[in-house]
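Student: got a structure for you, letters missing:
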């Protein structure tokens, strides 16, 4: 007789701010004191956490890291314009329902109520991220990531507020589904539009900014330990200097990590203007920004990066 698989032990929620910082760090996320504090409070108080900031500063990674560090399932709802309940909460397997109706009719079933009860049952229900997050999970309440909430419209935002207030949804054909234990909720926004005050009041809030040079270097070393130390410091120094230029979109931490990986693939051990020019498209994603970063600008920034690297 086979033994059923055992559920792995849950990682307890951190009991202090320092424990929250260590929890994130062990999973590869280097958080400052302010972010560690708000993460700790969100976990202890059971409140949703709203993270705003520029794209690429690590907002989404907070949710991913929490799920990995706590041993919880990550459920991600990627928001977009026109997102509706059928994509976010639940839908019905209409093809399966039609087949079931045809088979029931072929078998001589004439009781419409019985047919309806069968086709609008749990086996034909398609659980989308929000409903899935309310269901019980063996690992414990999951981490629900509502990513780029600012891309949706106000109607969906209002519905989400209702879900986060009671952690329940009502399915007319089945009734109300309420979470036995609320999920850990992280919402992110790139602030392409303002999130309504009513939703913000429901959440704990934190603005995720670009890290300073010391923390970005720590992030790079934690995520990419194979990058040579000299190159890591110069990469961080260059990106820090580049962010001070008049650009439409300065690179985020995600681009810093991508660029360091690209340089390692090219067997670079230190920055030089030619290599920087050849790989500038890893850092900058707009042609106008690339055009502004001319050869003389690159030479100046490389020189600054070398100087900054010595101080890191």
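Tutor: Great, that's in hand. All values reported here derive from a predicted model rather than from experimental measurement.

Student: When you work out contacts or count neighbours from here on, use the C-alpha atoms and nothing else.
Tutor: Fine.

Student: Regarding this structure, what is its longest helix?
Tutor: Ranked by residue count, the top helix of the chain under DSSP state H comes out as helix 295-311.

Student: From the contact counts, what lies against that one?
Tutor: Counting contacts by 3 or more C-alpha pairs under 8 Å, 6 or more residues apart in numbering; DSSP states H and E, helix 295-311 packs against helix 229-242, helix 273-278.

Student: Not counting its own residues, what contacts that helix?
Tutor: 230, 233-238, 241-242, 271-273, 276-277 (C-alpha atoms under 8 Å, 6 or more residues apart in numbering).

Student: quick one, what contacts the residue most central in space within the chain?
Tutor: Closest residue to the average C-alpha location of the chain: residue 60 at 2.3 Å, with C-alpha atoms, centre = their mean. Contacts for residue 60 were tallied using C-alpha under 8 Å, 6+ apart; they are 145, 147, 188.

Student: For my notes, please list these in TSV and give distance to residue 69 for each entry.
Tutor: Below are the contacts of residue 60 laid out as TSV (distance: C-alpha to C-alpha, whole Å):
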residue	distance to residue 69
145	15
147	19
188	19
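
Student: With respect to residue 30, which of these is nearest?
Tutor: Nearest to residue 30 among the contacts of residue 60: residue 188, at 18.0 Å, using C-alpha to C-alpha.

Student: so that closest one touches residue 144, yeah?
Tutor: No: the pair residue 188 / residue 144 is not scored as a contact, 11.1 Å apart, by C-alpha atoms under 8 Å.

Student: For residue 210, which residues are in contact?
Tutor: The neighbours of residue 210, taking C-alpha under 8 Å, 6+ apart as the test, are 57, 252, 253.

Student: and with 7 Å instead?
Tutor: Residue 210 makes contact with 57, 252, according to C-alpha atoms under 7 Å, 6 or more residues apart in numbering.

Student: structure B:
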């Protein structure tokens, strides 16, 4: 693992993983690593919240453990399950062998041999290379009872399995929580974390990101792509395109050997940047041409 002794070290490490970030984000990442505090990242979908966990895991040489949140996720599912199929096989085998003492069989069935570890329990276990990166992704999709459970788990970095007892992490994982802010996350959980709002990047930074993720794209096309996407974000859309869509669109255009944006090309590839039919319909016809004309005009040298 590389020693992160400064904010510059964090920026350089992330840049080495093709993750371009500003100093404010690098500072809060540095503090999370130095202080051992969970990092809570909020922002629109597609701005790079999940990617920073991947970049950190790769840059630090740590295992990435991801808990993808969804409506109805409960504590038990996030921590562990018992392998009922294997337990039934063991019961049948014991019966076929002439039976076994019920208490003894129960003791044997509820051991780690039959335990299926889910992300939160995995993150409490020692890992090669050091404590893992625990990514709790899209926390806003869950409900308040799960938040309350996380509050306890992240306070003590331990989980309890009734049949086995309490399992405490010998070294706390590096925790990153993300939210697309479809609802507010409770203040009590936020207070446990360092917080950062991940915004859409500036034009210059988004160009840097595109150079890192799609280096084969020519400068002329990169500028048109970024300027067009940023212009779209000012439109009244149901879902504004994120940085992930900028990268996807550039790669689609490269696959089509496009050298210069045109209304026809935009119409053919809108599905790479807009994911709702209502939004796509707004860009049909003359609207895409109008925006493209504005973009090209703004990119012309003064």
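Tutor: Ah, there it is. Note that this is a predicted model, so its numbers are computed, not measured.

Student: one step back: so which of the helices and strands packed on helix 295-311 of the first structure is the most packed in?
Tutor: For these, the largest average neighbour count (mean count of other C-alpha atoms under 10 Å) is found in helix 229-242, namely a mean of 23.

Student: so where is that helix in the second structure?
Tutor: Mapped onto the second structure using TM-score structural alignment, helix 229-242 of the first structure spans residues 219-232.

Student: list the contacts for whatever residue of the first structure lines up with residue 140 of the second structure?
Tutor: Matched by TM-score structural alignment, residue 140 of the second structure corresponds to residue 150 in the first structure. Going by C-alpha under 7 Å, 6+ apart, residue 150 of the first structure touches 189, 190, 191, 192, 193, 195.

Student: Among the residues you listed, name the buried ones.
Tutor: 189, 190, 191, 195 (16 or more other C-alpha atoms under 10 Å).

Student: which of those lies closest to residue 221 of the first structure?
Tutor: Residue 221 of the first structure lies nearest to residue 190 out of those, by C-alpha to C-alpha, at 26.0 Å.

Student: does that closest one really touch residue 148, like I thought?
Tutor: Yes: with contact defined as C-alpha atoms under 7 Å, residue 190 of the first structure reaches residue 148; the gap is 6.3 Å.

Student: Distance check, residue 187 of the second structure against residue 148 of the second structure.
Tutor: Residue 187 of the second structure is 11 Å from residue 148 of the second structure, where distance means C-alpha to C-alpha, to the nearest Å.

Student: neighbour-wise, which of these two wins?
Tutor: Legend: neighbour count by other C-alpha atoms under 10 Å for residue 187 of the second structure and residue 148, higher for residue 148 (14 against 8).

Student: one step back: including distance to residue 15 of the first structure, could the contacts of helix 295-311 of the first structure go into TSV?
Tutor: TSV is the format used below for these (distance: C-alpha to C-alpha, whole Å):
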residue	distance to residue 15 of the first structure
230	37
233	34
234	37
235	36
236	33
237	36
238	38
241	38
242	39
271	43
272	46
273	48
276	45
277	47
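
Student: residues in contact with the residue of the first structure most remote from its centre?
Tutor: Here the first structure reaches farthest from its C-alpha mean at residue 108, the gap being 50.7 Å by C-alpha atoms, centre = their mean. Residue 108 of the first structure makes contact with no residue under the criterion C-alpha under 7 Å, 6+ apart.

Student: what kind of secondary structure is the counterpart of it in the second structure in?
Tutor: Aligned by TM-score structural alignment, residue 108 of the first structure pairs with residue 98 of the second structure. Counting by DSSP: H, G, I helix; E, B strand; the rest coil, the backbone at residue 98 of the second structure sits in coil.

Student: And the furthest pair within the contacts of residue 150 of the first structure?
Tutor: The distance between the two most remote of the contacts of residue 150 of the first structure (C-alpha to C-alpha) is 10.2 Å, for 190 and 195.

Student: ok so, going back, any idea how far residue 231 of the first structure is from the residue nearest to the centre of the first structure?
Tutor: 26 Å.

Student: residue ranges for the strands of the first structure, please.
Tutor: 49-52, 74-78, 90-92, 125-127, 143-147, 168-171, 175-178, 184-189, 204-207 (DSSP state E).

Student: quick one: buried residues of the second one?
Tutor: Right, the one you point to is strand 74-78 of the first structure. 74, 75, 76, 77.

Student: what range in the second structure does that strand sit on?
Tutor: Using TM-score structural alignment, strand 74-78 of the first structure lines up with residues 64-68 of the second structure.

Student: which residue ranges form the helices in the stretch 1-150 of the first structure?
Tutor: Shown for the stretch 1-150 of the first structure, the helices assigned by DSSP state H, counting those that start in this stretch span residues 17-26, 33-45, 59-70, 85-88, 94-106, 112-119, 129-134.

Student: chain center to the second one, what's the gap?
Tutor: Read that as helix 33-45 of the first structure. Distance, stretch centre to chain centre, for helix 33-45 of the first structure: 16 Å (C-alpha atoms, centre = their mean, to the nearest Å).

Student: just stretch 218-229 of the second structure next, same as before
Tutor: Distance of stretch 218-229 of the second structure from the chain centroid (C-alpha atoms, centre = their mean) equals 26 Å.

Student: And residue 167 of the second structure? What does it align with in the first structure?
Tutor: Mapped onto the first structure by TM-score structural alignment, residue 167 of the second structure lines up with residue 177.

Student: aligned partner of residue 119 of the second structure in the first structure?
Tutor: In the first structure, the residue matched to residue 119 of the second structure (TM-score structural alignment) is residue 129.

Student: And for residue 281 of the second structure?
Tutor: The alignment partner of residue 281 of the second structure in the first structure, by TM-score structural alignment, is residue 291.

Student: Could you report the distance from that match to residue 253 of the first structure?
Tutor: Counting by C-alpha to C-alpha, the gap from residue 291 of the first structure to residue 253 of the first structure is 22 Å.

Student: what about the corresponding residue of the first structure for residue 34 of the second structure, how many residues close to it?
Tutor: Matched to the first structure by TM-score structural alignment, residue 34 of the second structure sits across from residue 44. Around residue 44 of the first structure there are 13 other residues, counting by other C-alpha under 10 Å.

Student: same question, residue 86 of the second structure
Tutor: 14.

Student: mind listing what it touches?
Tutor: Applying C-alpha under 7 Å, 6+ apart, we find residue 86 of the second structure in contact with residue 114.

Student: Distance of it relative to residue 111 of the second structure?
Tutor: Applying C-alpha to C-alpha to residue 86 of the second structure and residue 111 of the second structure gives a distance of 12 Å.

Student: same question, residue 153 of the second structure
Tutor: The value you get for residue 153 of the second structure to residue 111 of the second structure, if C-alpha to C-alpha is used, is 22 Å.

Student: Many thanks, have a good one.
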